[in-house]
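Engineer: this one's structure only:
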C-alpha cells in the first residue's frame, strides 16, 4: 500500500485509473450537506443538492455556481432519464419527480401499497427506461433534511418504477438503510449501498450486488465490498466495471471482483459523486459543505 497527499494505492491496478498529476479542486463551498450530483452533457453543467438549505445548485465551467431551484423540497439524489429529463428524489414531499423539458414537474412515485414512501434517496435509470430508487428513512428522522414523521412503510426498500404504466414494485425489502445505487456497464449487476451504520455501529456499512434477471428481478444477493471508513452513500461505475464509492475519508474504488484498489482522499466526508465533463473523465464529488472535482484516467458509465 502506497500513499501520497491525494491517493492511497492498495492495488497496482489503481495506478492506471488515476492521473498522478491531477489535483483535487474545490469548486464551491457553502453547502450544509452537499448531495446528488448529476452531469448534463448537453448543457455542459453540473447540478447537485444542498439538502438542508432547500436548494439545488448549478455549476458551469465558465460561470461558476448559481441557483437551479429553490425551494427544492429537500431534494437529495438525481439522475437523468433517456430523454435527458431530470429525475429527483425529494425528502420533503417523500416522492420521486421528473422535471420536464419545459420545466414543469411530474410526480412519478409517492406511495407504495397505499402508504407514503419513507424518503426517496437516490435513483438510477436503466436503458429500458425503468427507474430504480432507494427509500430509507433519513428524510423523516428529523426536520433537518425533510420533515420528521413516522414511517408508513414497514421496510426500507429498493423499488423499480415503470413510468410508462406507473407501476411501483418493491424489488428488495431487507435493507437497513438502502442508499446509493448503480448498474454495472452492461446492466447485468445492480449495486446498492447499505448505510445502516450511520445511526447504529452494529449495522452494515457495505455494498451489496445483485444479478439483474429479465430487467426486473434481482438474484444472487451478495456483499460486494465493505467501507472501512465511514459509510457507503452514493456510488458510480466506470466503463471498465470498477465501482467508485463515497466514504468518510474520500472516494474508494473497487475492482469488479470487489477488491479495494485505492482511495482518493477528500478533506470532508463524501456523500455522493458522479462522472462528468465532455469526456466523462472528471469525477465530481459532493462532500459535506463543498463540491470538489478531480480528473481520472477512466470514463464513467453513460448518463444522458
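Structural biologist: Arrived safely, thanks for sending. What you see is a predicted model; the values in this text were computed from it and never measured.

Engineer: could you use CA atoms for every contact and neighbour count after this?
Structural biologist: Will do.

Engineer: wait, what's in contact with residue 103?
Structural biologist: With CA atoms under 8 Å, 6 or more residues apart in numbering as the criterion, no residue contacts residue 103.

Engineer: now swap in residue 137 and tell me
Structural biologist: 118-119, 151, 156, 177.

Engineer: for residue 41, state which of those is nearest.
Structural biologist: residue 119 (28.0 Å; CA to CA).

Engineer: residue ranges of the strands in the stretch 201-304 of the chain, please?
Structural biologist: For the stretch 201-304 of the chain, the strands defined by DSSP state E, counting those that start in this stretch cover 206-213, 217-226, 235-237, 243-246, 250-254, 260-265, 270-276, 282-287, 290-295.

Engineer: now the fourth one: how far from the chain's centre is it?
Structural biologist: It refers to strand 243-246. 9 Å (CA atoms, centre = their mean, to the nearest Å).

Engineer: comparison target below:
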C-alpha cells in the first residue's frame, strides 16, 4: 500500500478502505483536540484549545462555533444520558453540559486542593466518569492559565455519579493523557505522554485489568512509541486501538502489534469514530480536522 497507508501486517487490509480519501474538513485551529461524535444530532464537536473555543462540524460541510469562550476545554465525551462531559484546562475541572445548556461542575479539587488541569475523559457503562489530570493546561498561558501544581502527583481519577465522590484509581503515571476502555470494559488503556521536558520519559500506552468493583490491577506495557508520544485514542468493536501519533494514526491489535498506519501531514492529537455506522474516523491533526472512512466500526457511544 502507498500514499496515506502504511502496512506492517496482512490483517491491516481488513481494517481500511483502500479507495477512501483522507479528507480535510476544516483548517484554522491552533491545536485541535477532543473530538466527540453526537449521533442524535449528526454532528462532531471538538476543541480548539489555544483559541479557547469549541467547534461543530455537520455532514453538509458547515463548521460553526459550538462554544466560545470554552474555558480552554480539551477532552470531551458523552455520558449515558447523552450529556457532554468535558475537561476544562481553564477551570481546572471536569464539567457536564446539561440538556438545557447549563453547566455543572463534576470535579474541581481533590483532598482540598485544586486539580492540575484535567485532560481526557471517558464514561463507563455504569456511569462512572474516568479522567486524566496531567496538568498541561497550567504549564503556560497557551492552553489555559499558568498556575501552580497543587496535587502531589498526576493521577487518573474516577467520579462516582451517584455520590459525586472522587477517587484516585492510579498514581503510576508521569503525564497520564488519553484513556479508553476495551469493548467489554474489562481493560482500561491509559497513555503516558511524558517527555524529558515534562518530568520524565515514558511515551507509551499501558493497560490495566478492570475488576467488577472498578479496581485496577495487573498494570503492564501495551505499546511504546519510538518517536513522539501517544495522546488520545479510540477502540473499534474488535478491540483494536487506533491511537494518535506524530505521523498519523497507528492501528494496534489487542495484544499491541502494530498492523499499520494512516499517515497525516501533521501531528495527530486525538481521534473519534462517528457517522451513522461508526465507520468514519475523525482525526484532530494540529490545525486540521480530518476524516477517513475505514472498514472497522468504532465502539458506539450515546
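Structural biologist: In hand now; what should we look at? Since we're looking at a predicted model, the values are computed, not measured.

Engineer: for the two chains, what TM-score is obtained?
Structural biologist: Overlay of the two chains. TM-score (TM-score structural alignment, normalised by the length of the second structure): 0.98; 302 aligned residues with a CA RMSD of 1.1 Å.

Engineer: follow-up on the earlier one: the contacts of residue 137 of the first structure in helices, which ones?
Structural biologist: Judged by DSSP state H, helices contain none of the contacts of residue 137 of the first structure.

Engineer: give me the subset of those residues lying in strands.
Structural biologist: residue 156 (DSSP state E).

Engineer: what's the closest of the contacts of residue 137 of the first structure to residue 259 of the first structure?
Structural biologist: Proximity of those to residue 259 of the first structure (CA to CA) peaks at residue 177, which lies at 23.0 Å.

Engineer: how far away is the residue mapped onto the closest one from the second structure from residue 78 of the second structure?
Structural biologist: Alignment note: residue 177 of the first structure maps to residue 175 in the second structure; criterion TM-score structural alignment. In this view, residue 175 of the second structure and residue 78 of the second structure are 23 Å apart by CA to CA, to the nearest Å.

Engineer: related to what we said a few turns ago, next, format the strands of the stretch 201-304 of the first structure as JSON lines and append mean neighbour count and distance to residue 140 of the first structure.
Structural biologist: Below are the strands of the stretch 201-304 of the first structure laid out as JSON lines (neighbours: other CA atoms under 10 Å; distance: least, CA to CA, whole Å):
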{"stretch": "strand 206-213", "mean neighbour count": "19", "distance to residue 140 of the first structure": "23"}
{"stretch": "strand 217-226", "mean neighbour count": "15", "distance to residue 140 of the first structure": "26"}
{"stretch": "strand 235-237", "mean neighbour count": "26", "distance to residue 140 of the first structure": "22"}
{"stretch": "strand 243-246", "mean neighbour count": "28", "distance to residue 140 of the first structure": "22"}
{"stretch": "strand 250-254", "mean neighbour count": "24", "distance to residue 140 of the first structure": "26"}
{"stretch": "strand 260-265", "mean neighbour count": "22", "distance to residue 140 of the first structure": "31"}
{"stretch": "strand 270-276", "mean neighbour count": "29", "distance to residue 140 of the first structure": "18"}
{"stretch": "strand 282-287", "mean neighbour count": "26", "distance to residue 140 of the first structure": "22"}
{"stretch": "strand 290-295", "mean neighbour count": "21", "distance to residue 140 of the first structure": "24"}
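
Engineer: now do the contacts for residue 49 of the second structure.
Structural biologist: 30-33, 72-74, 143.

Engineer: can you say which of those are buried?
Structural biologist: 30-33, 72-74, 143 (16 or more other CA atoms under 10 Å).

Engineer: and those residues, which two are the farthest apart?
Structural biologist: Between all members of those, the farthest pair (by CA to CA) comes out as 30 and 73, at 13.4 Å.

Engineer: more crowded one of residue 175 and residue 78 of the second structure?
Structural biologist: Legend: neighbour count by other CA atoms under 10 Å for residue 175 of the second structure and residue 78, higher for residue 175 (27 against 21).

Engineer: show me what residue 235 of the first structure aligns to in the second structure.
Structural biologist: Checking TM-score structural alignment: residue 235 of the first structure goes with residue 233.

Engineer: cool, and residue 44 of the first structure?
Structural biologist: Taking TM-score structural alignment, the alignment pairs residue 44 of the first structure with residue 42 from the second structure.

Engineer: thought its match was touching residue 60?
Structural biologist: No. Because the distance of 10.2 Å does not satisfy CA atoms under 8 Å, residue 42 of the second structure is recorded as not touching residue 60.

Engineer: who has more neighbours out of these two?
Structural biologist: Each of residue 42 of the second structure and residue 60 had its neighbours counted (other CA under 10 Å), and the higher figure belongs to residue 42 (13 against 7).

Engineer: residues in contact with the residue nearest to that one when sequence neighbours are not counted?
Structural biologist: Of all residues not flanking residue 42 of the second structure in the chain, residue 58 sits nearest, at 6.6 Å (CA to CA, 6 or more residues apart in numbering). Counting by CA under 8 Å, 6+ apart, residue 58 of the second structure makes contact with 42-44.
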